[in-house]
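**Q** Below is the structure, and that's it, no one-letter string:
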């Protein structure tokens, strides 16, 4: 497999100009369009994606090691099919609606100012992750490990404490209703 490092890719539509199957290290992808692209078995290490669109890309067996996604559109991605070895990323100002993290181990992941509507975190290990100012409307938490997770500034979440591990997780008083939704009670100031 080809090895490409320290390169900047800008404004490329990879449906028209396919990205070479390679191992990319310390590369920057600015305003690139990966939507619907086949990234099967690609390897990305220490890369940054800025303002790029990954919607509905095939990321099966794709390696994402120490990756920064900033202002990216990542709609409907199946992160559960990624290469698990070294899987690590951060998300800032990203749209991750309808993406799936089923059974992924993504401890200490930072989600900042991101939209995670209807994201599936079933059986995901999110230990010590941070959801800073994130919209978790209809996100699915089922048998999810949320120990030491920081949800103090997250909103629109619904988490069943009896069905998820939430030991030492941090919540704000405003978000406490998201832990009580299943009881169909009204909380007022």
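**A** That came through fine. Just so we're clear, the structure is a prediction, and the values are computed from it rather than from any experiment.

**Q** only C-alpha atoms for contact and neighbour calcs from this point on.
**A** Fine.

**Q** And the residue nearest to residue 81 when sequence neighbours are not counted, how far from residue 53?
**A** Excluding the flanking residues, the one nearest residue 81 by Cα to Cα, 6 or more residues apart in numbering is residue 60, at 4.7 Å. Distance, residue 60 to residue 53, by Cα to Cα, to the nearest Å: 17 Å.

**Q** next up, a second structure to put side by side with the first:
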């Protein structure tokens, strides 16, 4: 199994490098990644539906424009990785540690970052509609043009946010998914500044 997936990753790299002329696009469904040295791997434009990267150390991975629908990075250690323009709807980052990573223009509706720690990373122009950041800690995160709509922020902490004043904050949820408490527009922004921004 390990040899098979490594060969598929190599074929995908060739597919990307040759713009589809050689190799084969990586398409996996409900696959559990394990026992692989996850350093500097190109998953760009792959389709990884309901796949698991749980509890893994991920270094310099590239998920540019990848489809990561309902996949899980729960409790993973993610460093210097790229999720630019990825489709990451319903994806779990529960308990993950994310550092120096880029979520520029990532589609993250209903993704789950609860209990995660995110440092020195960018969510510029990312879509965080109904994403869950409850009990999370975000440090030195760039929110320029980030879209908040019913984003769950219960018991989260945001330290030294970057460009938060340029985010689009339509609404936030300071309750839970089952028992929402929705604040909108200026009220939402003021609550964030008063309660979670440090």
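**A** Noted; the coordinates are in hand. It should be emphasised that the depicted structure is a prediction, and the values quoted were computed from it without experimental measurement.

**Q** Looking at residue 60 and residue 53 of structure 1, which is more packed in?
**A** Counted by other Cα atoms under 10 Å, residue 60 of structure 1 and residue 53 do not tie: residue 53 has more neighbours, with 23 against 18.

**Q** which position in structure 2 aligns with that one?
**A** With TM-score structural alignment as the criterion, the equivalent of residue 53 of structure 1 in structure 2 is residue 47.

**Q** Apart from its neighbours in sequence, what residue is nearest residue 78 of structure 1?
**A** Residue 78 of structure 1 sits nearest to residue 100 (Cα to Cα, 6+ apart), 4.9 Å away.

**Q** And for that neighbour, the neighbour number?
**A** 23.

**Q** Can you list the residue ranges for helices in structure 2?
**A** In structure 2, the helices defined using DSSP state H lie at 2-17, 185-195.

**Q** Out of those, the one nearest residue 140 of structure 2 is which?
**A** Closest approach to residue 140 of structure 2 among the helices of structure 2 (Cα to Cα): helix 185-195, 15.1 Å.

**Q** Please identify the buried residues of the closest one?
**A** 188-189, 192 (16 or more other Cα atoms under 10 Å).

**Q** same check, this time on stretch 33-53 of structure 2
**A** 41-53.

**Q** next one: stretch 85-97 of structure 2
**A** Result for stretch 85-97 of structure 2 [16+ other Cα under 10 Å]: buried residues 85-97.

**Q** what does it contact?
**A** 63-78, 103-118 (Cα atoms under 8 Å, 6 or more residues apart in numbering).

**Q** I'd assumed residue 52 was in contact with residue 32 of structure 2.
**A** Yes - counting by Cα atoms under 8 Å, residue 32 of structure 2 does reach residue 52; the two are 4.6 Å apart.

**Q** For burial, what's the neighbour tally of the aligned residue in structure 2 for residue 35 of structure 1?
**A** Structural alignment (TM-score structural alignment) places residue 35 of structure 1 against residue 29 in structure 2. Look at residue 29 of structure 2: counted by other Cα under 10 Å, it has 14 neighbours.

**Q** repeat for residue 132 of structure 1
**A** For residue 132 of structure 1, the neighbour count with other Cα under 10 Å is 18.

**Q** Trace it over to structure 2, please.
**A** In structure 2, residue 132 of structure 1 lands on residue 124 (TM-score structural alignment).

**Q** Surely its match and residue 145 touch.
**A** Yes - between residue 124 of structure 2 and residue 145 there is a contact at 5.8 Å, judged by Cα under 8 Å.

**Q** gap between the closest residue to residue 8 of structure 2 other than its chain neighbours and residue 46 of structure 2?
**A** Counting by Cα to Cα, 6+ apart, residue 8 of structure 2 lies nearest to residue 26, which is 6.5 Å off, once chain neighbours are set aside. Residue 26 of structure 2 sits 5 Å away from residue 46 of structure 2 when distances are taken as Cα to Cα.

**Q** Please identify every residue contacting each of those two.
**A** What both residue 26 of structure 2 and residue 46 touch, as defined by Cα under 8 Å, 6+ apart, is the set residue 12.

**Q** Pull the contacting residues for the residue nearest to residue 8 of structure 2.
**A** 8-9, 11-12, 43, 46-48.

**Q** what's the answer for residue 107 of structure 2, then?
**A** If you count contacts by Cα under 8 Å, 6+ apart, then residue 107 of structure 2 has 85-89, 126-128 around it.

**Q** switch to 7 Å and redo it
**A** 85-89, 126-127 (Cα atoms under 7 Å, 6 or more residues apart in numbering).

**Q** hmm, back to that, structure 2: which residue goes with the residue nearest to residue 78 of structure 1?
**A** Residue 100 of structure 1 maps onto residue 92 in structure 2, by TM-score structural alignment.

**Q** just residue 153 of structure 1 next, same as before
**A** Match for residue 153 of structure 1 (TM-score structural alignment): residue 145.

**Q** swap in residue 67 of structure 1?
**A** Per TM-score structural alignment, residue 67 of structure 1 is aligned with residue 61.

**Q** Distance of its match relative to residue 188 of structure 2?
**A** Relative to residue 188 of structure 2, and taking Cα to Cα, residue 61 of structure 2 is found at 34 Å.

**Q** ok, now how distant is residue 84 of structure 1 from residue 42 of structure 1?
**A** 13 Å.
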